[in-house]
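> Predicted coordinates and the sequence they were generated for:
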Amino acid sequence: MANILNPNDLIQAGGILLVGSIIFAESGLLIGFFLPGDTLLLSAGFFAGTGRLHLLTLLIVTIAAAILGDNLGYTIGKRTGHRIFKKDTGKLFHKDHLQRAEKFYEKHGGKTIILARFIPVVRTFAPMAAGMAKMPHKRFFAYNIVGGTLWGGGVTMLGYGLAKLVGEYINLEKYLLIAVAVAIIATFGGTVGHLLKDKQTRQELFAKFIGRNSQ
């Protein structure tokens, strides 16, 4: 029986169809945030590089699954968001949180959708947040296509290139995890750095920090 958290087991058990299904679930369903999207794509690309999966079919399926999954998450957020955030009470579901989200996506929307693709867990919730914040669907869809293509195609091709360079001579799981860790750290660090360049963002974060420490 395949281990759902082991990308190699998943690929061997279900092939490209299962890879696409998991990418869709991780992108569009809240229950999919724990699934191994990055390592799965890298492993699938590696398998394609060694001739065990068809590269073009894999790319089409993974990119389509990422884009369609994000659109499902956006739709869920748009249809249910205001029911969740309709009250003025409560720390987690206060209406002010939704208003902040709307302002954030108005300013950083496109870049957020693309960059979130490369950050585990965040990519699961970002489309829903965009829907809740009333980000126009045409704008979301355009950036979603870019993000889904860069992530689905780029990470897969990274695994493919790795296979072509080193063949069967490395510990696949060990090196894939290292590659994923480096990619996540670099992307997350770049995202935070970019946001902190904005004066208003820095002021809001500073105000929250001071507020918490003064209580």
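Cool, the structure landed.

> C-alpha from now on. contacts and neighbour counts both.
Will do.

> Please, where are all the helices along this structure?
Under the criterion DSSP state H, helices of the chain are mapped to 7-28, 37-49, 55-84, 95-116, 122-132, 137-166, 172-196, 199-214.

> Can you tell me which of those helices is most buried?
helix 37-49 (a mean of 27; mean count of other C-alpha atoms under 10 Å).

> mind listing what the nearest residue to residue 183 once chain neighbours are set aside touches?
In space, and not counting its chain neighbours, residue 183 is closest to residue 118: 7.9 Å by C-alpha to C-alpha, 6 or more residues apart in numbering. Applying C-alpha atoms under 8 Å, 6 or more residues apart in numbering to residue 118 gives the contacts 151, 183-184, 187.

> Please report how far residue 118 lies from residue 106.
Residue 118 sits 21 Å away from residue 106, going by C-alpha to C-alpha, to the nearest Å.

> Once you drop chain neighbours, what's closest to residue 8?
residue 43 (6.5 Å).

> hang on, isn't the one you found packed against residue 9?
No. Residue 43 lies out of contact with residue 9 (C-alpha atoms under 8 Å); the separation is 10.1 Å.

> tell me the contacts of the residue positioned nearest the centre of the chain?
Nearest residue to the geometric centre of the chain (C-alpha atoms, centre = their mean): residue 123, 2.6 Å. Shown in contact with residue 123 (C-alpha under 8 Å, 6+ apart): 27, 113, 116-117.

> again, only this time at 7 Å
Residues in contact with residue 123 (C-alpha atoms under 7 Å, 6 or more residues apart in numbering) are 27, 116-117.

> from those residues, which is closest to residue 14?
Proximity of the contacts of residue 123 to residue 14 was ranked by C-alpha to C-alpha; the top entry is residue 27 with 18.7 Å.

> Presented hereafter is structure B, for comparison with structure A:
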Amino acid sequence: MTSFLDPLISFVSAHPWLAYLTLFLAALLEAVPVVGSVIPGSTIILALSALVPGGELALPWVLLAAGLGAVLGDGTAYWIGYRQQREILTTWPLTNYPRVVEQSESFFHRFGTWAVFFARFVPPIRAFVPVTAGALGMPPAKFYAVNIPAILVWAPAHVLPGVLAVSALHEYAGLHHHVHVGKHIWMLTVVGFAIALGLAIWTVRRRHGSGVAAKPRA
């Protein structure tokens, strides 16, 4: 099993910028309507965060990459909705997901401004609420006043579990002369958990998506 992680760790150690770029893109694409419903961004972030305790990646840069990606992704979706207004909600590809769009609107009407905050933690509407907020005319200042604090909470919530899990398992093992092997085992455990979590989320999204496709016209 360690042979699987050895090349990954070596590659990330030699090219950490690529890992940070992957984190950035994972967070960005997860915030894009439709695309965010199929990209396992949270899984990628959790898996790569497991490389922080071993020193392959730096925690501040991991948080920054994930945070900036989320800000750009949410902001782009919001501005598209803000400029096109409600027309965007009835335009392809959103027309293929009428139920999620409807749920996003209901979520927004129910929680108001706070919907932007709460949606950050609720897939799959996380990828639809920013564009919905813009389409419904939410002022930019109000959107960013809630969106940025939400991302400041969301980023650590996605990164720290992987970091803390690996760190705690290292400490629990307490085998200093087997740190190298132990690190790989614990990292493999966390990565395996991340993959399992990603598959579970993907399955839920697929089930959700199968019921939201637009019905063919008679």
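Received, thanks. A quick note: this is a predicted structure, and the numbers were derived from the prediction, not measured.

> Report the TM-score for the pair.
Overlay of the two chains. TM-score (TM-score structural alignment, normalised by the length of structure 1): 0.64; 168 aligned residues with a C-alpha RMSD of 3.4 Å.

> What separation do you get for whichever residue in structure 2 pairs up with the residue nearest to residue 183 of structure 1 and residue 114 of structure 2?
Counting by TM-score structural alignment, residue 118 of structure 1 corresponds to residue 121 in structure 2. Note on residue 121 of structure 2: its distance to residue 114 of structure 2, by C-alpha to C-alpha, is 12 Å.

> joint contacts of the two?
Common neighbours of residue 121 of structure 2 and residue 114, using C-alpha under 7 Å, 6+ apart, do not exist here.

> neighbouring contacts of stretch 170-188 of structure 1?
Contact with stretch 170-188 of structure 1 is made by 38-39, 42, 118-119, as judged by C-alpha under 7 Å, 6+ apart.

> Now tabulate these in TSV and tack on distance to residue 176 of structure 1.
Below are the contacts of stretch 170-188 of structure 1 laid out as TSV (distance: C-alpha to C-alpha, whole Å):
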residue	distance to residue 176 of structure 1
38	9
39	6
42	7
118	15
119	16
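
> quick check, nearest of the residues you listed to residue 93 of structure 1?
Taking these together and measuring to residue 93 of structure 1 by C-alpha to C-alpha, the closest member is residue 119, at 23.6 Å.

> if we can go back for a sec, conserved subset of the contacts of residue 118 of structure 1 in structure 2?
Checked against structure 2 using both residues aligned by TM-score structural alignment, their matches' C-alpha atoms under 8 Å, the contacts of residue 118 of structure 1 keep these contacts: residue 151.

> out of the contacts of residue 118 of structure 1, which one sits closest to residue 20 of structure 1?
Once C-alpha to C-alpha is applied, the member of the contacts of residue 118 of structure 1 that ends up nearest residue 20 of structure 1 is residue 151, at 13.3 Å.

> Touching, that closest one and residue 117? I think so.
Yes. Counting by C-alpha atoms under 7 Å, residue 151 of structure 1 does reach residue 117; the two are 6.4 Å apart.

> Trace residue 80 of structure 1 over to structure 2, please.
So, by TM-score structural alignment, residue 80 of structure 1 is matched to residue 84.

> List the residues that contact the nearest residue to its match once chain neighbours are set aside.
Spatial nearest neighbour of residue 84 of structure 2, excluding adjacent residues (C-alpha to C-alpha, 6+ apart): residue 135 at 6.7 Å. The contact partners of residue 135 of structure 2, taken as C-alpha under 7 Å, 6+ apart, are 81-82, 84-86, 88.

> Take the residues you listed and write them to TSV, including distance to residue 24 of structure 2.
Below are the contacts of residue 135 of structure 2 laid out as TSV (distance: C-alpha to C-alpha, whole Å):
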residue	distance to residue 24 of structure 2
81	22
82	24
84	26
85	28
86	29
88	26
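
> And residue 202 of structure 1, how close does it get to residue 35 of structure 1?
For residue 202 of structure 1, the distance to residue 35 of structure 1 - C-alpha to C-alpha - is 33 Å.

> next one: residue 72 of structure 1
17 Å.

> what does residue 60 of structure 1 give?
Distance from residue 60 of structure 1 to residue 35 of structure 1, by C-alpha to C-alpha: 20 Å.

> repeat for residue 105 of structure 1
According to C-alpha to C-alpha, residue 105 of structure 1 stands 26 Å off from residue 35 of structure 1.

> Same check on residue 128 of structure 1?
Using C-alpha to C-alpha, residue 128 of structure 1 is found at 17 Å from residue 35 of structure 1.

> Kindly report the same for residue 107 of structure 1.
On the measure of C-alpha to C-alpha, residue 107 of structure 1 and residue 35 of structure 1 end up 30 Å apart.
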